[in-house]
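Undergrad: Kindly generate the corresponding structure for this input.
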Amino acid sequence: MFKKILIANRGEIACRVAATARRLGVKTVAVYSDADAQARHVRACDEAVHVGGPAPRDSYLQWQRILEAARKTGAEAVHPGYGFLSENEEFAQACADAGLVFIGPPPSAIRAMGLKAESKRLMEQAGVPLVPGYHGADQDPALLRREAARIGYPVLIKASAGGGGKGMRAVHRDEEFDAALASCKREAISSFGDDAVLIERYVQRPRHIEIQVFGDSHGDCVYLFERDCSVQRRHQKVLEEAPAPGMTPERRAEMGAAAVAAARAVGYQGAGTVEFIAEQDGRFYFMEMNTRLQVEHPVTEAITGLDLVEWQLRVAAGEPLPLRQQDLRIHGHAIEARICAENPDGGFLPATGRLSVARWPAHDAFRPADVRIDSGVGEGDEISPYYDSMIAKLIVHGDTREQALARLDAALRDTHIVGLHTNVAFLRRCAATDSFTGADLDTALIERERAVLFDQPGLPVAQAAAAVVAHTLAEEGLTESADPWSRRDGWRLFGAAQRRFELEIHGEHQTVLLARHHQGSQSLTVAGQTVNLSLRSDGAEQHELYLDGQRVQVRTYKVGEQVAVFGADGSALVTEVDVLAHAGQGTGEGGRLSAPMPGKLIAFLAQPGDSVSKGQPLAVMEAMKMEHTITAPRDGVVDELLFAVGDQVGDGAELLRLRAQA
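TA: This next block holds a predicted model:
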């Protein structure tokens, strides 16, 4: 086994590798950018080396600096994590040339599987089923359009060198093809440095099922069963589970054998994932192979009881696989939810900002358990625009899928994040849909369940208002004097007291009245309704409310003028309106379009003087590895462009101006 390894990555995967290495007695070296100087993965390792600026191209993609860091610290091996350099053939070869062990497959396997067109050819030779499509080297747009017509719409355009949903577009009509191809190529060249694409038939109601494989240097290769990753947005996974619902032992063995054949075809070593598109009738087709550990590997660990990072280290050190195929077993069911800084109701727009509050359910970290949290950030940390928007992975395990679903709901209910938009409430709704609970799975599940997933009301207004009242009274009670004449709760010798709260709940202003009657009872009036109210608080955060006798438990966290409320029925971010403090404030002028987040401006789709319609695309930005289109909020004429293509723009920066049509 190695004495010291360098982890050429950041975030939760770097923390995950460090945790396993520590358990094995292996020292670790972290690398970090300017943005990550105080990051959790830096603290998790024994040593740390600075490698450059905050943008990945200036730090984590500078593999020469990473190799120099390994040399200076005496590391014997490099673990690439996932993302960044994990599937970079040149980096893997450079590690070998420098006398370092690359903890991953050989460069030849990365090369063979890195180009989708080449990998399809190899899989065809190995007898692995393929989706009908075009995988040729000729990238003439006219030829690609003809091939799409030959295959038959709908088709899927995919970056040949890519993965993770980047550089991928579904095209349903011929007239959409050119714009989709241009967008794919822009995103592909930005993410992978290669704009080549392939075209495949877009399978209707497909399931995304992947097989975890592991190979060693002694010629053995096994599959560690399957994961269903069908629940996706923007071709990126949202919920993953293992084993796949409805999978028969016969189909599992067939898919496992195909995955092992794919791995053997390229002389694979280490952890890899063979991804398949599956029809509803069970037929399956090779999609791609990710030559690295996957984000969703914890669900495989949960059902097998294995540490896949430990397997990676042992195989890279020359040891044989710890188990043979006949020794592997499935135990129970596991589900992973990717908790991301994003706004699902805003088209899953990534969010940046500070994690003012980050509270998790009772859990183990980086180890198989009933509830597990893998995260590279904590309370007080910043989510920057430079890296992926994922905050954490929440993994649950149960004896049955039903038990795992119940544990997932409870764990998401007890996950409280304040300071920026997250998808926690969306994940909880998604896992509770009829489609997911009934295992009616395909990659269009989110679109099919839109009515119950988006623009939902959240915590009932009365509960949210009562929670803020409880929070305020609890805070005041913690600092009150015993002297009744100094109290601020409206105490008086005779009669009732009434207190007024001006709140904004779910975007609407609410005047809330708390009445305290002389006999000691209380009532709350909100949204035109009056309910009897009694409160019991444990500090300023934990409260037990009784609304007309109905018991409700909530937790509250105050950040500035806002109180975040979390309960069994959802959450709410409530603003306490200080009328005097905000007197005289008015609305800003209209007709502007601003950047929804920090990022790079990569295209203007209209020029000064152009007449545009509401909803028309006007600009394209790139942030957090994805393209985002800014559309016109109303009809008008483009008056002025305020940036140049290629500029980095800040959050809220005005990009262009619209004026009303004459």
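Undergrad: Please make it C-alpha for all contacts and neighbour counts, starting now.
TA: OK.
Undergrad: which residues sit against stretch 177-197?
TA: With contact meaning Cα atoms under 8 Å, 6 or more residues apart in numbering, stretch 177-197 is reached by 135, 137, 139, 141, 145, 157-162, 166-171, 625-627.
Undergrad: again, 10 Å this time
TA: For stretch 177-197, the surrounding residues in contact (Cα atoms under 10 Å, 6 or more residues apart in numbering) are 84, 88, 115-117, 134-142, 144-145, 148-149, 155-163, 166-171, 602-603, 620, 622, 625-627.
Undergrad: now swap in stretch 137-155 and tell me
TA: 117-118, 132-136, 156-157, 160, 169-175, 177-178, 181-182, 195-204.
Undergrad: What subset of the contacts of stretch 177-197 is buried?
TA: Burial by neighbour count, 16 or more other Cα atoms under 10 Å: within these this picks out 84, 88, 115-117, 134-135, 144-145, 148, 155-163, 166-171, 602-603, 620, 622, 625-627.
Undergrad: one step back: in strands, which of the contacts of stretch 137-155 fall?
TA: Those of these mapping onto strands are 133-134, 156-157, 169-171, 197-201, per DSSP state E.
Undergrad: which ones are touching residue 35?
TA: 52-55, 382-384, 386-387.
Undergrad: What subset of those is buried?
TA: 52, 54, 382-384, 386-387.
Undergrad: so where do the helices sit in the stretch 101-250 of the chain?
TA: Using DSSP state H, counting those that start in this stretch, the helices found in the stretch 101-250 of the chain span residues 107-114, 116-125, 141-151, 177-192, 249-265.
Undergrad: hmm, back to that, so which of the buried ones among the contacts of residue 35 would you say is closest to residue 423?
TA: Taking Cα to Cα as the measure, residue 423 lies nearest residue 383 of the buried ones among the contacts of residue 35, at 14.2 Å.
Undergrad: ok now do that closest one, which residues does it touch?
TA: Contacts of residue 383 (Cα under 10 Å, 6+ apart): 35, 340-341, 350-355, 377, 389-391, 420.
Undergrad: For it, give its distance to residue 177.
TA: 35 Å (Cα to Cα, to the nearest Å).
Undergrad: which residue ranges form the helices in the stretch 301-450 of the chain?
TA: Using DSSP H, counting those that start in this stretch, helices in the stretch 301-450 of the chain cover 308-316, 401-413, 424-431, 434-437, 445-448, 450-453.
Undergrad: how about those, which one is nearest residue 475?
TA: Per Cα to Cα, nearest to residue 475 of the helices of the stretch 301-450 of the chain: helix 401-413, 24.1 Å.
Undergrad: Without its sequence neighbours, what residue ends up closest to residue 11?
TA: Of all residues not flanking residue 11 in the chain, residue 376 sits nearest, at 4.2 Å (Cα to Cα, 6 or more residues apart in numbering).
Undergrad: and the one you found, what does it touch?
TA: Residue 376 neighbours (Cα under 10 Å, 6+ apart): 10-16, 39-42, 44, 390-393.
Undergrad: Okay, and which of those residues map to helices?
TA: Within these, membership in helices is found for 11-16, 40-42, 44, as judged by DSSP state H.
Undergrad: Now the second one, please; I'll put the structures next to each other:
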Amino acid sequence: MFNKILIANRGEIAVRIIRAARELGVGTVAIYSTSDRDALHVHLADEAICVGPARSTESYLNMNNILSAAVATGAQAIHPGFGFLSENSKFARLCEEMNIKFIGPSAKVMDMMGDKINARAEMIKAGVPVTPGSEGEVHTTDEAVKIAEEIGYPIMLKASAGGGGKGIRKVNNVEELVPAFEAAQAEAQAAFGNGAMFIERMIFPARHIEVQILGDSQGNVIHLGERDCSLQRNNQKVLEESPSAAIGHTLRNEITAAAVKAAQHVSYENAGTIEFLLDESSGKFYFMEMNTRVQVEHPVTEFVSGVDIVKEQIRVANGNELSVKQEDVTFSGHAIECRINAENPKFNFAPSPGKITNLFLPSGGVGLRVDSAMYSGYSIPPYYDSMIAKVIVHGENRFEALMKMQRALLEFDVEGVITNVDFQLELISDPHVVAGDYDTSFLGNVFLPEYQKED
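TA: Have a look, this model is predicted:
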């Protein structure tokens, strides 16, 4: 096993990785920017090293400084977490060249699956269903108009190198296409340095279903069930649960088998997620994209499967076989995760950085977990993601999980900054959500208009 790994991230995921490594007897190195000098992950790691100023481009995205920190501290591997450099194939390749193990898939696989156009082509080869769409990159509005006419409206414009909801637009008709294409392309160029787009028919209404997979270097690939991530705002997830209330036994077997087939086709190693759109009216599902990293919502899968995904990532990167086989994986109960952010839902979810003057995280009872890097007196910097904590609950059934989440959110107390706790509490209590009757349009089209009208 590795003696020491460097965590190329910050916040709650850095804390999560440090805890997993410590339980495996592996030493840890935290990196931090000047604004994160007092961050929890810095205090918890065995060693910590500053890699640059507050701006992400000069610190958490600074490949040279991060690799230099790994060499200086003798770290044998780097865990990128999610976001930042986690899906950057150049960084993974640099790690390989410097004989530092990147805890994730190979750069080759990241190139193959991180680019949405390449990923679609590979999934077609693997026999995994994909939505009708463009066969290659789309660079001009003229190309976009022609392709949209061929596949039919409504369509989705997506950045080929995209992620995190950037460079995505829904287009209902030809009148909307040109301005939407130009805006999405500009956003993609600014966010990823790549303005290439692709087009696919929009499956609407739909469920956003993703399957957690794990693979090792011996060719073993397993799945850990599915998560329902349909409650989204601007293509960004707000609440996740596992299993999905929209999927029965037969469909579950089909969609998880397709995910395993997809991962096997590209000889996938480490943790990853295959994302699908499910058309509930027809029961058909379509490949959307693959995330070649650990997901924010991985704890709900850990609760229902009993498998520690981050520990498996470290073991697999060390060359070990997966500690479980598919036949060993059993699923129990229901899990839900709510993302608690420093933001104002009543003011278009504007970020709310500042000093946390008091913090009480919910606790007590079986099946409650809070992943956080916050503490009383900590000042949330304005430079990064606004997440305060993830509240994850597990119950014997979905109703018990819903009630446990309501209880946990009622206990959550943060002073000094505005949060979305009350928003999440109303969402988890909404009759449609309680009934499991929602899709990707529900939050934006049904829930938010009513919520934001309230005083």
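Undergrad: TM-score of the superposition?
TA: The TM-score (TM-score structural alignment, normalised by the length of the second structure) is 0.97; 453 aligned residues with a Cα RMSD of 1.4 Å.
Undergrad: Compare the helices of the stretch 301-450 of the first structure and give me the one nearest residue 278 of the first structure.
TA: Of the helices of the stretch 301-450 of the first structure, nearest to residue 278 of the first structure by Cα to Cα is helix 445-448, at 14.6 Å.
Undergrad: ok now that closest one, how far from the chain's centre?
TA: Its chain's C-alpha centre lies 17 Å from the corresponding centre of helix 445-448 of the first structure when counted by Cα atoms, centre = their mean, to the nearest Å.
Undergrad: And stretch 189-206 of the second structure, by the same measure?
TA: Counting by Cα atoms, centre = their mean, stretch 189-206 of the second structure comes out at 17 Å from the chain centroid.
Undergrad: Kindly check the end-to-end length of that stretch for me.
TA: 28 Å.
Undergrad: Tell me the buried residues in it?
TA: 189, 191-192, 194-206.
Undergrad: tell me which of the residues you listed is nearest to residue 216 of the second structure?
TA: Distance to residue 216 of the second structure across these (Cα to Cα) is lowest for residue 192, with 29.3 Å.
Undergrad: Next one: residue 334 of the first structure from residue 305 of the first structure, what distance?
TA: 11 Å.
Undergrad: Between those two, tell me which one has more neighbours.
TA: Taking other Cα atoms under 10 Å, residue 334 of the first structure and residue 305 do not tie; residue 334 has more neighbours (33 against 17).
Undergrad: and the more buried one, what does it touch?
TA: 227, 240-244, 298-303, 368-371, 395-401, 403-405, 407-408.
Undergrad: corresponding residue for residue 13 of the first structure in the second structure?
TA: Superposed on the second structure with TM-score structural alignment, residue 13 of the first structure falls opposite residue 13.
Undergrad: which SSE is the closest residue to its match other than its chain neighbours in?
TA: Sequence neighbours aside, residue 81 is the residue nearest to residue 13 of the second structure in space, at 6.2 Å (criterion: Cα to Cα, 6+ apart). Assigned by DSSP states H and E, residue 81 of the second structure belongs to neither a helix nor a strand.
Undergrad: Give me the distance between the equivalent of residue 81 of the second structure over in the first structure and residue 15 of the first structure.
TA: Aligned by TM-score structural alignment, residue 81 of the second structure pairs with residue 81 of the first structure. Distance from residue 81 of the first structure to residue 15 of the first structure, counting by Cα to Cα: 10 Å.
Undergrad: Need the overlap of contacts for these two.
TA: What both residue 81 of the first structure and residue 15 touch, as defined by Cα under 10 Å, 6+ apart, is the set 7, 9.
Undergrad: As a markdown table, the contacts of residue 383 of the first structure with distance to residue 270 of the first structure would be great.
TA: Formatted as a markdown table, the contacts of residue 383 of the first structure follow (distance: Cα to Cα, whole Å):
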| residue | distance to residue 270 of the first structure |
| --- | --- |
| 35 | 31 |
| 340 | 28 |
| 341 | 31 |
| 350 | 33 |
| 351 | 34 |
| 352 | 35 |
| 353 | 36 |
| 354 | 37 |
| 355 | 35 |
| 377 | 28 |
| 389 | 27 |
| 390 | 25 |
| 391 | 27 |
| 420 | 37 |
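Undergrad: the strands in the stretch 251-400 of the second structure, which residues?
TA: Secondary structure of the stretch 251-400 of the second structure (DSSP state E, counting those that start in this stretch): strands located at 270-279, 284-291, 334-341, 343-344, 350-351, 354-355, 358-360, 368-372, 379-380, 387-395.
Undergrad: average gap between the fifth one and the first structure?
TA: Once the two structures are superposed, the average separation between strand 350-351 of the second structure and the matching residues of the first structure is 2.3 Å (mean Cα distance after the TM-score superposition for the first structure).
Undergrad: ditto for the third one
TA: By mean Cα distance after the TM-score superposition for the first structure, the fitted strand 334-341 of the second structure averages 0.4 Å away from its aligned residues in the first structure.
Undergrad: next one: that strand to chain centre, how far?
TA: Its chain's average C-alpha position is 13 Å from that of strand 334-341 of the second structure, according to Cα atoms, centre = their mean.
Undergrad: follow-up on the earlier one: quickly name whichever of the contacts of residue 35 of the first structure is closest to residue 257 of the first structure.
TA: For the contacts of residue 35 of the first structure, the nearest to residue 257 of the first structure is residue 387 (35.9 Å; Cα to Cα).
Undergrad: My guess is that closest one contacts residue 33. True?
TA: No: using Cα atoms under 10 Å as the test, residue 387 of the first structure is too far from residue 33 to be in contact (11.1 Å).
Undergrad: okay, and the common contacts of these two?
TA: Common neighbours of residue 387 of the first structure and residue 33 (criterion: Cα under 10 Å, 6+ apart): 10, 54-56.
Undergrad: Tabulate the residues you listed (TSV), appending distance to residue 514 of the first structure and secondary structure.
TA: Shown next, in TSV, are these (distance: Cα to Cα, whole Å; DSSP: H, G, I helix; E, B strand; the rest coil):
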residue	distance to residue 514 of the first structure	secondary structure
10	49	coil
54	49	coil
55	51	coil
56	53	helix
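Undergrad: picking up where we left off before, ok, the buried residues of stretch 189-206 of the second structure vs residue 222 of the second structure, which is closest?
TA: residue 206 (25.6 Å).
Undergrad: hey, which helix is longest across the first structure?
TA: Max-length helix for the first structure by DSSP H is helix 461-479.
Undergrad: Buried residues, that helix. List them.
TA: 461-471, 473-474, 477.
Undergrad: so where is it in the second structure?
TA: Going by TM-score structural alignment: helix 461-479 of the first structure matches no residues.
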